[in-house]
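Engineer: my questions are about this predicted structure, shown below with the sequence.
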Amino acid sequence: MAQDFNNKVVVVTGGTSGIGLATAQAFAAAGAAVFITGRRQEALDAAVKAIGGRVTGVRGDMSQLADIDRLYDAVQQQHAQIDALFANAGGGSFAPLGAISEEHYQQTFDTNVKGVLFTVQKALPLLRDGASVVLTSSTAAITGTAAFSVYSATKAAVRSFARNWMLDLKDRKIRVNAVSPGPVETTGLVELAGPDAASQQGLLDFMAGQVPLGRVGQPDEIAKAVLFLASDQASFINGIELFVDGGMAQI
């Protein structure tokens, strides 16, 4: 049974590429009115065109509270409530212990932790009772990766948010779940290897070797999991971490 989001309002942060873009496309195809965010206007415009349907792009950096306010102001101009929120905006870069700068720490935590926290908190007045919130965590939260400790710590925090927020929001019957992708072929992943195409392919090949299915994931595969968690089909699923990783975190 396909998820039906007709007459539903959905917000997807970090919706201009990768998992966010694929998920926004899937929500729009399922009939939702979708709001996406992105930091660069050119990328935001391109994403809105690619998504089609009832989609609105709001430029903003989710680590900045004023930008989050502007997002929800844009939603309120068109709708009275939000049915589903996918707090997805995030990112990271390599830095081994001994070379971690204060800037690296602050940027990663501001984007992945502060941004997620206030994206959800500031949505509360608009979230309808019974709404669904999905957070993007990562298999990195429970597996060790050299030179990736700061990013991994932020994703562990995100997973903890889901476990605690479902209790804070239980009286409103708002479900909060986390999706934890494994390696997914996105611009954000391949750019960790730098600009060289051969190095990027080498990273993908290495990551594929860590996955029992023998390949990296595709953004639309994560999108399907997010739509499930956000849908009525997951009405009795709350506070979980859903791994979409080809089995990587299970071995």
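Structural biologist: Nice, thanks for sending it over.

Engineer: okay, CA-based contacts and neighbour counts for the rest of this
Structural biologist: Noted.

Engineer: who does the biggest strand by length in the chain touch, helix- and strand-wise?
Structural biologist: For the chain, the strand with the greatest residue count under DSSP state E is strand 127-136. On a contact count with 3 or more C-alpha pairs under 8 Å, 6 or more residues apart in numbering; DSSP states H and E, strand 127-136 meets strand 82-87, helix 149-168, strand 175-181, helix 219-230.

Engineer: okay, the angle between the second one and strand 175-181?
Structural biologist: Comparing the axes of helix 149-168 and strand 175-181 via axes from the mean of the first three to the mean of the last three C-alpha atoms, to 10 degrees yields an angle of 160 degrees.

Engineer: second structure follows, compare the two:
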Amino acid sequence: MTAKTALITGGTSGIGKATAELLHSRGYRVMVTGLRDTGDSGLPEDVITVRADAGSMTDIDRAVEQAREHLGSLDLLHLTAGVSRPGPVESTDEAAFDALFDINVKGNFFTLQKALPLLNEGASVVFTVGAGEGLGAAMTAAKGALLPLMRSLALELAPRRIRVNAVSPGLIDTPAYSKLGISPDTIASWGEGVPLSRVGTPADVAGAVAFLASDGAGYITGDNLLVSGGMGVHSRAA
């Protein structure tokens, strides 16, 4: 039986790395992109790592060409590369605004466009949308743009039986928080406000991505799966 293949952007840390590890353990041939040095990811040796900036068209082209050479075709494209630039409107400069849209929106769009010829019939595309609310207007706009993009692509690619979905993580303990200077104790304390009484892990989101990529989700497209420990339900009920 031929192994399934996956390309994961932003796959050298956090949610992308956890997804790569899970899929690899299930027999996928996996390639990841990221800004880390390729030998510094801690992933299994046979996971292909390519250093690439998700906001660079040159890097996107090179990464997709590497996927063509090493994997041939794709059963899953997981678009999880992203950047955070939180801040209120009055302190958001043009550079921060451009970075948010260049990587979170433009980068994801053109990675999918370039990878489209590699996607097998019946393949799965999964966006990681993440949270933007409470982190500033520009951050919210950049994250929010991915959901209508995902739904439009689901309709556009349906004739090829390519399913396009999203996962929206809630409070997930990833390296992004430490980069913002938030302590582990503070992150853990946030779990007290989550209905399941804990902060999520990247592995929680990886499981959702793996489900959306599986045959068990074969009739699911254009949907957004919340991985929030109940916070999504809590916010709708409030």
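Structural biologist: Looks like it arrived, so ask away. This one's a predicted model, so the numbers in the text were calculated from it and none came from an experiment.

Engineer: TM-score for this pair?
Structural biologist: The TM-score (TM-score structural alignment, normalised by the length of structure 2) is 0.93; 234 aligned residues with a C-alpha RMSD of 1.6 Å.

Engineer: which residues touch the counterpart of Ala166 of structure 2 in structure 1?
Structural biologist: Alignment note: Ala166 of structure 2 maps to Ala178 in structure 1; criterion TM-score structural alignment. Contact partners of Ala178 of structure 1, counting by C-alpha atoms under 8 Å, 6 or more residues apart in numbering, are 134-137, 158-159, 162, 239-242.

Engineer: now the longest strand of structure 1: how far from the chain's centre is it?
Structural biologist: 13 Å (C-alpha atoms, centre = their mean, to the nearest Å).

Engineer: what does Gly16 of structure 2 correspond to in structure 1?
Structural biologist: Per TM-score structural alignment, Gly16 of structure 2 is aligned with Gly20.

Engineer: its match contacts Val12, doesn't it?
Structural biologist: Yes. With contact defined as C-alpha atoms under 8 Å, Gly20 of structure 1 counts as touching Val12 (6.6 Å).

Engineer: center of structure 2 - which residue?
Structural biologist: Thr80 (1.9 Å; C-alpha atoms, centre = their mean).

Engineer: show me what that one aligns to in structure 1.
Structural biologist: Under TM-score structural alignment, Thr80 of structure 2 pairs with Asn88 in structure 1.

Engineer: contacting residues around stretch 112-127 of structure 1?
Structural biologist: By C-alpha under 8 Å, 6+ apart, stretch 112-127 of structure 1 touches 62-65, 68-69, 72, 80-85, 87-91, 133, 135, 154-155, 157-158, 161.

Engineer: so who does the residue in structure 2 that Arg59 of structure 1 lines up against touch?
Structural biologist: Under the alignment (TM-score structural alignment), Arg59 of structure 1 maps onto Arg51 of structure 2. Going by C-alpha under 8 Å, 6+ apart, Arg51 of structure 2 touches 33-38.

Engineer: which non-adjacent residue is nearest Asn6 of structure 1?
Structural biologist: Gly31 (4.3 Å; C-alpha to C-alpha, 6 or more residues apart in numbering).

Engineer: the residue nearest to Phe97 of structure 2 when sequence neighbours are not counted: neighbour count?
Structural biologist: Nearest residue to Phe97 of structure 2 in three dimensions, chain neighbours excluded: Ala138, at 6.2 Å (C-alpha to C-alpha, 6+ apart). Burial of Ala138 of structure 2 is recorded as 24 neighbouring residues (other C-alpha atoms under 10 Å).

Engineer: how near is the equivalent of Ala138 of structure 2 over in structure 1 to Ala156 of structure 1?
Structural biologist: Alignment note (TM-score structural alignment): Ala138 of structure 2 maps to Val150 of structure 1. Applying C-alpha to C-alpha, to the nearest Å, the value for Val150 of structure 1 to Ala156 of structure 1 is 10 Å.

Engineer: repeat that for Val113 of structure 1.
Structural biologist: Distance from Val113 of structure 1 to Ala156 of structure 1, by C-alpha to C-alpha: 10 Å.

Engineer: more crowded one of the two?
Structural biologist: Val113 (23 against 18).

Engineer: quick one: that one is in a helix?
Structural biologist: Yes. The assignment for Val113 of structure 1 is a helix, going by DSSP: H, G, I helix; E, B strand; the rest coil.

Engineer: can you count the residues close to Gly55 of structure 2?
Structural biologist: 24.

Engineer: in terms of secondary structure, what does the longest helix belonging to structure 2 contact?
Structural biologist: If you go by DSSP state H, structure 2 has its longest helix at helix 57-71. Contact here means 3+ C-alpha pairs under 8 Å, 6+ apart; on that basis helix 57-71 of structure 2 packs against strand 29-34, helix 108-115.

Engineer: ranking those by burial, who's on top?
Structural biologist: strand 29-34 (a mean of 26; mean count of other C-alpha atoms under 10 Å).
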